[in-house]
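1. Have a look at this prediction, sequence included:
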Amino acid sequence: MSRFLFVVPPLVGHVNPAVGVAAELARRGHTVAWAGVPGLITHLAGPDSEIHPCATPPRTPERPPDLRGPGALKFLWQDFLIPLAEAMAPGVALACRQFRPDVVVADQQALAGALVAERLGLPWATSATTSAELTGALDDLPLVAAWVRDLLTGLRGRIGAPPTATDPRFSPYLVLAFTTPDLTGPVTAGSGPVHFVGPSIAPRPTTPAFPWQWLDRDRATVLVTLGTANADTGAAFLTVCRQALRARAAGLQAVIVDPAGVLADQPPDPDLLSLPAVPQLDLLPHTAAVVCHAGHNTVCEALWHGVPLVVAPIRDDQPVIAHQVAEAGAGVRIRFGRTDPTRLGQAVDTVLGDPAHRAAARWIGDSFRAAGGAAAAAVRLEALATGRHLPDTGTPAVAPPGPARFTVPTAERKEPR
């Protein structure tokens, strides 16, 4: 049996996929440990998890809620990812010495995992919990791409091995992509040995309570969520959603995830349920559409259940994921900061009324299940730990032509006017 160390950033959407893979490895008899922030890992992976604590930066500047585009990218790298890697590196190194892993599984945004493993001569796999880095998101921005490479070169000099050609975002041994080409489309060359395993969908140790008796089986349920990291930006958008969906109460009901309580002063409404958190995996089978920020976890979990989306990307990788959803025909993209109740309502009407969107969502969900999820990821990691060579599963690096990617009329893919 082998030993696997998962190195994760303090981000729910990046820990959750790893939880399913770690559980599958443990079920197969392997020993698993974690390096990261103990409180978050305990909450998501369970109280019995072996956790090696890593520090976080002593002070991270607060990201302005309206920061978008290049400014948001600069903040992500310069003010978050690079300082996080430097803070985590000593804890990751200590974890490697104490736990003695056969393989380090490093999240793509936990750069310390890759660089420390490389420095110590340990094989490491990339956990690509978002597909944005796999599709050449910066190909049209060569100066930005060069700036990121320079940041990584400087980081390697401080916490990694002597200069090499390896990009710490892409393991030369194994890149686990928790998606499929049916959603991502073509993957760029130079991303390492990418294996599409589909989303890691697994039961979570803790789930919020939900009033299941509230659901009306005779009406469509629309879930609205902006994920766990966007509470500071969502007040206006959630208000717009409430107005648009309230106007359609004759045919649907809405569940709005409101962790910051921005809708708390609204009067009770029998057709709209606002909660600080919901058991998303349990709720999605009862959902007809999802309105979200195009976070990778939320998108993949919705599509796993064949649920079409209205995506309103805010920042970071979300515009890339939103583009993938629209291009695959599984939803409609709208502008987060320029959406009024009319536009949002039209988008919801489109995904609920046009069967092509649901058909595309179901097609992608089928591809996710066929890819194998956590079990497929565990098989690849076992092979890396034992030095075995596995043949490719046949999952193409480019989405096949024909029905695999649905063609939706352009007017329906763009923002409703």
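-> That came in fine, so what should we check first?

2. CA atoms for contacts and neighbours, from now on please.
-> OK.

3. Same question for stretch 78-98: list its buried residues.
-> Neighbour-count burial for stretch 78-98 flags 79-96 (criterion: 16 or more other Cα atoms under 10 Å).

4. Equivalent analysis for stretch 361-371, please.
-> So stretch 361-371, judged by 16+ other Cα under 10 Å, has buried residues 361-369, 371.

5. Can you lay out the residues you listed as TSV showing secondary structure and distance to Gly121?
-> Below are the buried residues of stretch 361-371 laid out as TSV (DSSP: H, G, I helix; E, B strand; the rest coil; distance: Cα to Cα, whole Å):
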residue	secondary structure	distance to Gly121
Ala361	helix	42
Arg362	helix	42
Trp363	helix	41
Ile364	helix	38
Gly365	helix	38
Asp366	helix	38
Ser367	helix	35
Phe368	helix	33
Arg369	helix	34
Ala371	helix	30
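
6. Can you tell me which of those residues is nearest Val105?
-> Val105 lies nearest to Ala371 out of the buried residues of stretch 361-371, by Cα to Cα, at 19.4 Å.

7. Identify the residue nearest that closest one in space, chain neighbours excluded?
-> Among residues not flanking Ala371 along the chain, Val197 sits closest, at 4.8 Å (Cα to Cα, 6 or more residues apart in numbering).

8. wait, doesn't that neighbour sit right on Gly372?
-> Yes - the criterion here is Cα atoms under 8 Å, and Val197 meets it with Gly372 at 5.6 Å.

9. Tell me which stretches of the protein form strands.
-> Along the chain, the stretches classed as strands by DSSP state E are 3-7, 31-36, 51-53, 103-107, 124-128, 174-177, 194-196, 220-225, 252-257, 272-275, 289-292, 309-311, 331-333.

10. Arrange the ones you listed in CSV, one row each, with mean neighbour count as further columns.
-> Listed next are those as CSV, based on neighbours: other Cα atoms under 10 Å:
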stretch, mean neighbour count
strand 3-7, 26
strand 31-36, 24
strand 51-53, 21
strand 103-107, 28
strand 124-128, 28
strand 174-177, 25
strand 194-196, 23
strand 220-225, 23
strand 252-257, 23
strand 272-275, 19
strand 289-292, 25
strand 309-311, 32
strand 331-333, 32
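
11. Nearest to His14, out of the ones you listed?
-> Closest to His14 of the strands of the chain is strand 103-107 (Cα to Cα; 7.1 Å).

12. just checking, what packs against the closest one?
-> strand 3-7, helix 111-120, strand 124-128, helix 373-386 (3 or more Cα pairs under 8 Å, 6 or more residues apart in numbering; DSSP states H and E).

13. One more pass at 6 Å, please.
-> For strand 103-107, the packing partners by 3 or more Cα pairs under 6 Å, 6 or more residues apart in numbering; DSSP states H and E come out as strand 3-7, strand 124-128.

14. Now render those strands as TSV, adding distance to His296.
-> Formatted as TSV, the helices and strands packed on strand 103-107 follow (distance: least, Cα to Cα, whole Å):
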stretch	distance to His296
strand 3-7	19
strand 124-128	11
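
15. putting a second one here so we can go through both:
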Amino acid sequence: MTRTFLFLCHPDHGHVVPTLAIAAELVRRGHDVTYLTAPVMREIVAGTGAGVATYRSRYRDADFAELENDPGYLMSVLLDESEAMLDAAVSELDPVDCVVYDTSVLYAGRILARRWDCASAQTVPFFASNEHFSYLNAMYNDEGGERPAEATPAELPEWVGTTMARIGALSAQHGVDVAPDELWFEIPARSIVTVPREFQYAGESFDDRFVFTGPCIGERGFLGDWSPPGGSAPVVLVSLGAVFNAHKDIFATCVEAFRGRDWHAVVTVGDGIDPAELGELPPNVEVHRWVPHVTVLREAALCVTHGGMGTVMEALSTGTPLVCVPTSALDRPTGWRVRDLGLGALLNPGDVEPEVLADTVDGVLADPAVTAAARRMATAVADAGGASRAADVIEAAPDGTR
């Protein structure tokens, strides 16, 4: 039976891209799928075959330095996005059978599902949270920058109250009678987590409301083409993400680390910097704005990354070891997990010099234990089910259940 689905996601590649294969799979199965996002993502989303609706987003105008250090500011930005999404959805779209929302804009998804009295599913493109592990706490409350703090703050910070008040006002605006804390902290009936359970912190503590599908990797022609360079030099992919990635200093350090070495580096800078800013490149380094990472990773011996979950999952899907250089608090928990599971190495951005990075890459490539761990995680990713399993969960959502 054909059903109608509405996806909601803000314009962040790390959140949109993991859902594309899910939307495409639902379209392939004959369902009517609409995807609400910002205009900048229109072309990427249209490739799934879903209809594309847009809203007025200000997400990319946010101050990333403040996002990194102030959870209250992060919540405010995401509530702004949720409010704009809701305005667009209720004024321009018809109700659907099921709303599929990114967890970062859960306010929009949960309010809309209640307003339309329809089923819903949450997508989680990073670590899931429950009573045993909080990703938000891990980002902003750590132990010396080395691991998530075991305890949460004894007193709720002021920004929590501010966020609660905004959630309450937004719910009331849409005629939804729900306590702000219930809307914010509820564990929905269906959370699709695009990491394997084996990579999740406290993975064994999550019940069957959480479905760990692993990364949902599909066709990504919008990223262009890439061909292996030929020769026997090991390929190393370098990526610092697609949004808020203006890290010329780190990119330049990577170029110098690989200069004259027996590796071939493929560096992707997105819109963070102009590739020309890196100057004359050695013959064993190529720099692009975009390439299909999965295509490169199938040939790569190692990946150097900021620790964004999308790139890390793509690397692990191909059994590729990692060197993580977290450029923000948002990415440190992923880097810690890579280190603790023996899947690669972790470097502090402030410590990254060409010789340090080159030595670290050498060490990871020479460590058979890391290679074996990455291969085991690749098996876990393959067994998790990916986009097909995610579509099964969404497709089976009973009408009117959240």
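-> Received the coordinates, thanks. Treat the numbers as computed from the prediction; the structure is a model and nothing was measured.

16. what's the TM-score for these two chains?
-> Here the TM-score for the pair of chains, by TM-score structural alignment, normalised by the length of structure 2, is 0.85; 377 aligned residues with a Cα RMSD of 2.7 Å.

17. Run through the residues that contact the residue nearest to Ala371 of structure 1.
-> Contacts for Val197 of structure 1 were tallied using Cα atoms under 6 Å, 6 or more residues apart in numbering; they are 177-178, 371-373, 376.

18. And Ala202 of structure 1, by the same measure?
-> Contact analysis of Ala202 of structure 1 by Cα under 6 Å, 6+ apart lists Gly20.

19. Check His296 of structure 1 too.
-> With Cα under 6 Å, 6+ apart, His296 of structure 1 has these contacts: Thr130.

20. how near is it to Gly91 of structure 1?
-> Going from His296 of structure 1 to Gly91 of structure 1 by Cα to Cα, to the nearest Å gives 27 Å.

21. just to revisit the earlier point, could you export the buried residues of stretch 361-371 of structure 1 as CSV, including distance to Gly113 of structure 1?
-> As requested, the buried residues of stretch 361-371 of structure 1 are arranged in CSV below (distance: Cα to Cα, whole Å):
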residue, distance to Gly113 of structure 1
Ala361, 34
Arg362, 35
Trp363, 35
Ile364, 31
Gly365, 31
Asp366, 32
Ser367, 30
Phe368, 27
Arg369, 28
Ala371, 26
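
22. so which of the strands of structure 1 comes closest to Asp282 of structure 1?
-> Short answer: strand 220-225, nearest of the strands of structure 1 by Cα to Cα, at 12.1 Å.

23. re the thing from before, now, which of the contacts of Val197 of structure 1 sits nearest Pro203 of structure 1?
-> Gly373 (12.9 Å).

24. Can you find the partner of that closest one in structure 2?
-> Aligning on TM-score structural alignment places Gly373 of structure 1 opposite Gly386 in structure 2.

25. Surely that match and Val211 touch.
-> No - with contact defined as Cα atoms under 6 Å, Gly386 of structure 2 does not reach Val211; the gap is 10.3 Å.

26. quick one: which of the buried residues of stretch 361-371 of structure 1 is nearest to Tyr173 of structure 1?
-> Closest to Tyr173 of structure 1, out of all of those and judged by Cα to Cα, is Ala371, at 19.4 Å.

27. surely that closest one meets Ser200?
-> No - with contact defined as Cα under 6 Å, Ala371 of structure 1 does not reach Ser200; the gap is 10.2 Å.

28. who touches both of these two?
-> In contact with both Ala371 of structure 1 and Ser200: no residue, using Cα under 6 Å, 6+ apart.

29. Make JSON lines out of the strands of structure 1 and add distance to Val21 of structure 1.
-> Converted to JSON lines, these look like this (distance: least, Cα to Cα, whole Å):
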{"stretch": "strand 3-7", "distance to Val21 of structure 1": "10"}
{"stretch": "strand 31-36", "distance to Val21 of structure 1": "10"}
{"stretch": "strand 51-53", "distance to Val21 of structure 1": "16"}
{"stretch": "strand 103-107", "distance to Val21 of structure 1": "10"}
{"stretch": "strand 124-128", "distance to Val21 of structure 1": "10"}
{"stretch": "strand 174-177", "distance to Val21 of structure 1": "11"}
{"stretch": "strand 194-196", "distance to Val21 of structure 1": "14"}
{"stretch": "strand 220-225", "distance to Val21 of structure 1": "25"}
{"stretch": "strand 252-257", "distance to Val21 of structure 1": "27"}
{"stretch": "strand 272-275", "distance to Val21 of structure 1": "29"}
{"stretch": "strand 289-292", "distance to Val21 of structure 1": "25"}
{"stretch": "strand 309-311", "distance to Val21 of structure 1": "26"}
{"stretch": "strand 331-333", "distance to Val21 of structure 1": "28"}
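
30. mind listing what Val105 of structure 1 touches?
-> For Val105 of structure 1, the contact set (Cα under 6 Å, 6+ apart) comprises 5-6, 124-126.

31. what do you get if the cut-off is 7 Å, keeping everything else the same?
-> The contact partners of Val105 of structure 1, taken as Cα atoms under 7 Å, 6 or more residues apart in numbering, are 4-7, 124-127.

32. Which position in structure 1 pairs with Pro196 of structure 2?
-> Match for Pro196 of structure 2 (TM-score structural alignment): Thr180.

33. residue in structure 1 matching Gly241 of structure 2?
-> Under the alignment (TM-score structural alignment), Gly241 of structure 2 maps onto Gly227 of structure 1.

34. What does Leu155 of structure 1 correspond to in structure 2?
-> Under TM-score structural alignment, Leu155 of structure 1 pairs with Arg166 in structure 2.

35. Apart from its neighbours in sequence, what residue is nearest that match?
-> Closest residue to Arg166 of structure 2 apart from its sequence neighbours, by Cα to Cα, 6+ apart: Leu79 at 7.8 Å.

36. which one in structure 1 is aligned with that neighbour?
-> In structure 1, Leu79 of structure 2 lines up with Ile82, judged by TM-score structural alignment.

37. Against Asp150 of structure 1, how distant is that match?
-> Using Cα to Cα, we find Ile82 of structure 1 at a distance of 11 Å from Asp150 of structure 1.

38. Then Leu115 of structure 1?
-> Taken as Cα to Cα, the span from Leu115 of structure 1 to Asp150 of structure 1 is 15 Å.

39. So for those two, which sits in the more crowded spot?
-> Counting neighbours by other Cα atoms under 10 Å for Leu115 of structure 1 and for Asp150 shows that Leu115 has the greater number, 30 against 12.

40. what about that one, distance to Pro162 of structure 1?
-> Separation of Leu115 of structure 1 from Pro162 of structure 1 (Cα to Cα) stands at 10 Å.

41. Kindly report the same for His52 of structure 1.
-> Distance, His52 of structure 1 to Pro162 of structure 1, by Cα to Cα: 26 Å.

42. Hmm, His15 of structure 2 is touching Pro125, no?
-> Yes - between His15 of structure 2 and Pro125 there is a contact under Cα atoms under 7 Å: 6.0 Å.
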